[in-house]
Structure formats: C-alpha cells, structure tokens
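Student: Sequence and predicted model, in that order:
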Amino acid sequence: MNQDDIIVQHLARTPRLRVAMVTETFPPEVNGVAMTLGRMVSGLLARGHSIQLVRPRQGSTDVASQEEHFQETLAPGVPIPRYGGLRFGLPLQSRLGQIWSSSRPDLVHVATEGPLGWSAVAAARKLKLPVTSGFHTNFDHYSRHYGFGWLKKPVAGYLKRFHNRTAATFVPTAEMARDLGGQGYTNLQVLARGVDRQLFDPARRSEALRQEWQVAPEQLAVLVVSRLAPEKNLHLALRAFQAIREVRPDARLILVGDGPARKSLSQSWPQAHFAGMRSGEDLASHYASGDLFLFPSLTETFGNVTLEAMSSGLPVVAYRSAAAAEVIEDGHSGLLAEPGREQDFIAAARRLAADPALRRRLGRAARERVEPIDWECIHDRLESAFFHIVRRHQRLPGQENHFLQIVPD
C-alpha cells in the first residue's frame, strides 16, 4: 500500500473536506445535470464533508440555505434561450474571491461551463485553490438543433479551454474520455453515474396508472422519458413507434417529460399519451408500468434514463452511445443500433415489440446488469478522487498547506 492509499484510507475514516461546488442548475430543477449534482452533494454530505454551493437564483422567492455543513451562495442569472426553466449564472469572480479568501475551501468543483463557471475557475486559480470540473452536456452538439450551428467550432474551443484550466475533468464514460482526449482535452477522469435500484424497481408497476394511459393489461406500452426538445431526436422514436404499430396495432406511446417540442409533438401525435414532467416515486411508477423503452438520442454525455429504465426491468432500444454503450450488451440486456443507423434502430424496436419472451428476458437481464452500478460506489470514487487531487495540489511548490493535519493512528 503506497502513501496516497494510506492517506485516503485515513481521511475516509475521518472525512473533513470543505468543497465549493459551482453549478448553473440544481434541484428542484429537473434535468440530468441537476439530478447528478444533487446526488453528488448528498453523497458528500453523508460522508461528513462540508459543501458550499454556488448557483443562480431560481426565482424571486428563492432563499439560500444556511445549514451547518451546507451553505448556498445565490448568483444572478439570465434565462437560457429556448431552454425554458434553466439559467446561465452571471460572472461572480470578485465575490467568489472574497468568499473563498475568508472561508477557504479545500477544493472547488465547477459542474457547468457558463459565465458563472468560468468566473469560478478564474477565482479558484487566482487563489491557488485546486479546481476540478465536470463535463455533463455536449453544448457544441446542441448548437445545430437551436439554429446556432455556425457556433459549433467556437463553442467546442471554449469548452476545451475551460476544462483544460482545471486539475481534472470528470467525464461519465470511457468512450467520452477517449473522444475528448483525441480532441486535446487533458486530465480526464472517468466518473460514471449511478442508479437508485430501490426507487427504480419493477415492483412499482401499476395497473391503475396503465388504466390512466388507457392501456389494458395485454396491451403494449412503449415508453419514452426525455426532455421534449429538438436535440433528443424524438422524431426517430415516433418513426420506430409507427413500425411497432405494424406488428402490435394495440401499442400505445407514452411520453414522459416536457420541453419546447411538446406542443408540436402533441399536434403531430394526438394519439400518444403525454404524461408531462414526473419525479420521485411517481416517475418510478411510470417506468415500471411500461413494457418497452426507446432512447433515440445521440447528444447525451451519459443518459441517466437508460439506467433508470433498466433498473425498472424495461428492455431498452438505444444507440451504441453514452451509457448504453457501456452498460447494455446487445441481445442480452437490451438492443443496440450503431449511431446514426436509423433503420437498425427502428428494426430493433419492431423486433422487441413482436417478441414478448425476448422482452421478458432482456428486462430481467437489464435489472441484473445495473445491480453493481450504485450511487454509493460512485460517491466513494468521487471522494477518493477529491482527496487525491487535494493532496497532489499541496505538494506543488508555493501552495499553502491549509488542509487539516493528518495524525497517524
């Protein structure tokens, strides 16, 4: 056992990190980044660490939490165009410098790359604090879906400069680490996402809910859980559902989520059931009450919904990308199509709809596959990574040794 391992083990027994986390989105906002950050904060707090969260104010009545180990600093923000409910935090470098000078964190973690995030990296570097980042969203891929395709290269360049200014960038998959590494990103570390298997459980299946969907016990409920937005490739899901109806005329499409494309989708598909935004046990019941899950997106960095569907015992049809590429074994725990091969995706959906035995087998295997992908394991890896980064930073010449002293047992 080397010295770093001894340090990490000792600190894990007596955790005492002071972590400043900066993000443009956080619960109760509903999206993958907010959910992941909420989980990270909860996991660190449960391990005894202190968190200072910096985020945009979410409304006029929003009040910053001030608890013993969890304090919030609210930043001004502006709405993100065509992305209702989310805001860019405005730069806050001077204020963050003052806050972190008087109450110095051991590490700053910046989760989002907006103006608030950039100013946080600048403030941390000026104070010679170790700073890490998270790559959660392919903003450069999104640009073409919102009429800003000409910005793809500048946005990609900005993202690389942003993350390469930090000591480590956490990415959710090995595939993304290889992709970003090939683009010139440095200091990449893979930190996957977990799933709450107690919440997302096949036992939450509800016939009463299926009746609300107007789906009889013998009918096929085809489920999509997604932000209803252009970048989610939902028109492919609709085409796949049309193919499903050729072999299962009684099939019903259930879309869970909300977003700017909801109006146009509901006009195009009035026969589908639009369940709106769901969360907690209600969302878990929606998953478990479906029979087949479609995930057509190609813009995800991970895709938390893939794990949630699998944990709920649903057979998944997805592209071999993001989380699906890492956790689904084609033909065993789901069906995969190569990215961009739309006809293969549609054929897989049709095949699964036509074969009840295959759906049952893949659903059981999917549930088993996510058993070891637990949030507690992810939090252990995050904590360990933070400890190592703090200790490595302290060894750099000229760094202030402000971290609590380690007393040998």
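Tutor: Here it is on my side, so go on.
Student: can we go C-alpha only for contacts and neighbour counts from here?
Tutor: OK.
Student: so what's the residue nearest to residue 280 when sequence neighbours are not counted up against?
Tutor: Nearest non-adjacent residue to residue 280, counting by Cα to Cα, 6 or more residues apart in numbering: residue 199, 7.6 Å away. When contacts are counted by Cα atoms under 8 Å, 6 or more residues apart in numbering, residue 199 touches 280, 281, 284.
Student: Which ones among these lie within helices?
Tutor: If you go by DSSP state H, the contacts of residue 199 have 280, 281, 284 in helices.
Student: which residues are contacting stretch 381-389?
Tutor: 4, 8, 11, 12, 17, 44, 107, 130, 167, 191.
Student: Is it possible to mark the buried ones in those?
Tutor: 8, 11, 12, 17, 44, 107, 130, 167, 191 (16 or more other Cα atoms under 10 Å).
Student: and the gap between the fourth one and residue 215?
Tutor: Put plainly, it is residue 17. Look at residue 17 and residue 215: by Cα to Cα, to the nearest Å, they are 51 Å apart.
Student: cool, the third one as well?
Tutor: Spatial separation of residue 12 from residue 215 under the definition Cα to Cα is 50 Å.
Student: and what of the last one?
Tutor: For residue 191, the distance to residue 215 under the criterion Cα to Cα works out to 39 Å.
Student: hang on, the earlier thing: restricted to helices, list the buried ones among the contacts of stretch 381-389.
Tutor: Going by DSSP H, the helices hold 8, 11, 12, 44 from the buried ones among the contacts of stretch 381-389.
Student: how about these in TSV, adding distance to residue 351?
Tutor: Listed next are these as TSV, based on distance: Cα to Cα, whole Å:
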residue	distance to residue 351
8	49
11	52
12	48
44	43
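Student: Mind picking the two most distant members of the residues you listed?
Tutor: For these, the farthest-apart pair by Cα to Cα is 8 and 44; their separation is 14.8 Å.
Student: And here is the other one:
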Amino acid sequence: MSFKIAFITDAWHPQINGVVTTIQNTCTTLERSGHQIKLITPDQFKTIPCPSYPSIRLSLACYGKLSRQLDEFKPQRIHIATEGPLGLAARRYCLKHNLAFTTSFHTLFAEYVNLRFKIPVSWGYGFLRWFHAPAKKVMVATQSVEADLHARGFKNSLVRWSRGVNPDFYYPRDKAFLSMPRPISMFVGRVAIEKNLDAFLSLDIPGTKIVVGDGPQLKELKAKFPETVFVGFLSGEPLAQHLAAADVFVFPSLTDTFGIVLLDALASGIPVAAYPVTGPVDVITSDKVGKLDSNLKKAIADALQLDAQDCRNYALNYSWVNCTEQFFNNLVPAFEEI
C-alpha cells in the first residue's frame, strides 16, 4: 500500500552533510517503493543566510505557502525533520489542524548554538523539548542519543532511524591516487568549530594530514595549520577517490549524533580513529574497524594497524533500504487520535 508522505526539512541543498544525505536517500527509496513524497525545503521559499554559517538558508515568512502546499497535497503521513523555520511552521500547521506527526533529532542543536553564540545549553534543550513534545514519535539514530534525550527530560516515544551507505560508490580503490607522504590521515566534512578539527590538526603525527570540505572555519584553520593539505569541497567521484586513498579516517568531533561519513570511510576500506563519544561509540562497535580513545594520537596509530577488508565488510551491514524501512514503520497516520 502506498501513502502520501509530507517531509518537511530546513536542512537541504546546498548543504552537504549527513542530515541532507539521509533525507535524500530515504525519500528516494520511499519513492521507489511507490510512495508519493512531498518534500518541503528552503529552496521553495525566500531565505536569508544563517548568521555565521551562510550555506544554511533560513526560510522567511513561510507559514502561508507551507500551509497551502500541505492543504493541496493532503498528506496521510507527516514528518518534520528539523527544528528551523520550516519545522516550526509545519508544527504550527499540524497543531492547528489536529494532525498527528513525527519528528526526528539529527544534530546537537543546543551544543552547536552554545559553541557559536554562547547561548546556554539548558536553554537550547528547553526549546527542543517544547518543539518535539507534540510529536507522536521522535526518531533518533542511536541508543546513545536516545539515552541522552531521556536524561534531558524528553517524554516522547523515542524510536530508531539509523543510517546507510552506498557501497557501490564508496569502495576500496587505488591508494596511488594520492602521492603524498604516508600515512595519510584524513578528515572529510564541514570545516566548522563543532567538528573540533583543532584537536586533529594540532597533533604531531607522521605522514600527511588532509582535510576535505568547506565551511566557516576554513580560512582560520588554513592560516593556523599551513602544513595541512586543505583540498576544499569535493563530491562525486573525486570525493570517493580521495577518501579511499587515505590510510586512516580521523573524526575528532565531540558533538555528532551519528557521523554518517564514518560509514563512507569504512565502506572504502579505511579504518576510523575517533574519541569515545556519542556517534563514534554507536557506529564503531568493533575494534577491528576503528579505535576510539581519549588520546586521539594513540587512536590514529592503533587504527593504522587495522585491516581494510574488515572495515568494508562491517559497513555492508548498513543499507539505505533498511534505514528507509525503519523510517516508514515509525510514521503515524496524520488523522490518528483526533
């Protein structure tokens, strides 16, 4: 049986991150299964750049247009993915029309806002509890996030929505693609304060450090760490080639709820070095594919000893089909309990 599913998200292109990747793959897989998807995204509205992060677009005066879109579409299932302007407008619409909906918790919003604007974390979680409170279910990627939200006073039904990887795109390739001194320690992702890149780039380790990605901290880090190779933003085949040519994938973030790029690295046969925090502890559950240590330098040295095929085999356990099935089974009828 097919359904009309409305999917509202403030996270969308031109952003390149795990949230956008997850939403795009989930919606594509749902459509292939015969469902009709109505994606409501910032590119459909007048927007302004987010302060300190211009690639994030904030929709303006969006309630009227969003309401008309949902009135016309008449969704049978409604999912609100983010807590931004579109998420707030969709929440308001659902409450006004007595429609049941689900939400998802993708990022440590309160911690990010604290890092950037010094707003107390407790205030951020107060807003998040208020935002998600009317949702029938809140989808989270990992057990660690679920436990943390319960501890922070979330009373919702918290359910799992994991992540996937495309193993036909990310796979082991010729390491000769990069001819720099080895071992090559690589980070791929947003070059931003919440990724804690200083902790990686300040390490005294042999070989070459490479950062693939763009973001608001790029200029600062280029000046601070001139010996690091900053490749800039990559996508498609060049991204896959760079990733597969590394010797170890370094993930210094302390504030990720999952870290989908970890799966991309593992599928490429690249072991992971990270801190033992939410995200890495949920993804790297075998010491055959990654090393988690509060001493990141030690984690990198230990990860370099791991086998590429073990990493690849581990990543194959994650699929977008399974991820999408989880998501679909979590949805609730929009007209439930009215």
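Tutor: Structure received. Quick caveat: nothing in here was measured; it's all calculated off a predicted structure.
Student: about what we covered before: and the ones in helices among the contacts of residue 199 of structure 1, which of them are buried?
Tutor: Burial by neighbour count, judged by 16+ other Cα under 10 Å, picks out residue 284 from those.
Student: possible to save the ones in helices among the contacts of residue 199 of structure 1 as CSV with distance to residue 291 of structure 1?
Tutor: Output for these, formatted as CSV (distance: Cα to Cα, whole Å):
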residue, distance to residue 291 of structure 1
280, 20
281, 18
284, 13
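Student: Would you map the helices across structure 2?
Tutor: Using DSSP H, helices in structure 2 cover 18-32, 63-73, 85-96, 109-117, 121-132, 143-151, 197-201, 218-224, 236-244, 261-267, 280-283, 296-303, 308-315, 320-330.
Student: What is the corresponding segment of structure 1 for the shortest one?
Tutor: Residues 324-327 of structure 1 are where helix 280-283 of structure 2 aligns, taking TM-score structural alignment as the criterion.
Student: What residues sit buried inside that stretch?
Tutor: Using 16+ other Cα under 10 Å as the test for burial, stretch 324-327 of structure 1 gives 324, 325, 327.
Student: ok, the first one touching residue 318?
Tutor: Read that as residue 324 of structure 1. Yes - Residue 324 of structure 1 is in contact with residue 318 according to Cα atoms under 8 Å; the separation is 6.6 Å.
Student: Quick check: neighbours shared by the two?
Tutor: Between them, residue 324 of structure 1 and residue 318 share the contacting residues residue 336, judged by Cα under 8 Å, 6+ apart.
Student: show me what contacts the alignment partner in structure 2 of residue 105 of structure 1?
Tutor: By TM-score structural alignment, residue 105 of structure 1 lines up with residue 75 in structure 2. Residue 75 of structure 2 is in contact with 3, 4, 5, 6, 334, counting by Cα under 8 Å, 6+ apart.
Student: how close does residue 75 of structure 2 sit to residue 5 of structure 2?
Tutor: 5 Å.
Student: ditto for residue 187 of structure 2
Tutor: Separation of residue 187 of structure 2 from residue 5 of structure 2 (Cα to Cα): 35 Å.
Student: Could you give the number of residues near the residue lying closest to residue 313 of structure 2 once chain neighbours are set aside?
Tutor: Counting by Cα to Cα, 6+ apart, residue 313 of structure 2 lies nearest to residue 267, which is 7.5 Å off, once chain neighbours are set aside. Around residue 267 of structure 2 sit 30 other residues, with neighbours defined as other Cα atoms under 10 Å.
Student: Out of the contacts of residue 75 of structure 2, the closest to residue 34 of structure 2 would be?
Tutor: The closest of those, once distances to residue 34 of structure 2 are taken by Cα to Cα, is residue 3, at 8.0 Å.
Student: The closest one -> structure 1?
Tutor: Residue 3 of structure 2 maps onto residue 17 in structure 1, by TM-score structural alignment.
Student: my guess is its match contacts residue 47, does it?
Tutor: No - if you go by Cα under 8 Å, residue 17 of structure 1 and residue 47 don't touch, sitting 9.6 Å apart.
Student: Which parts of the stretch 151-300 of structure 1 are strands?
Tutor: Using DSSP state E, counting those that start in this stretch, the strands of the stretch 151-300 of structure 1 run over 168-171, 188-190, 221-225, 252-256, 273-276, 292-295.
Student: Most tightly packed of these?
Tutor: strand 292-295 (a mean of 26; mean count of other Cα atoms under 10 Å).
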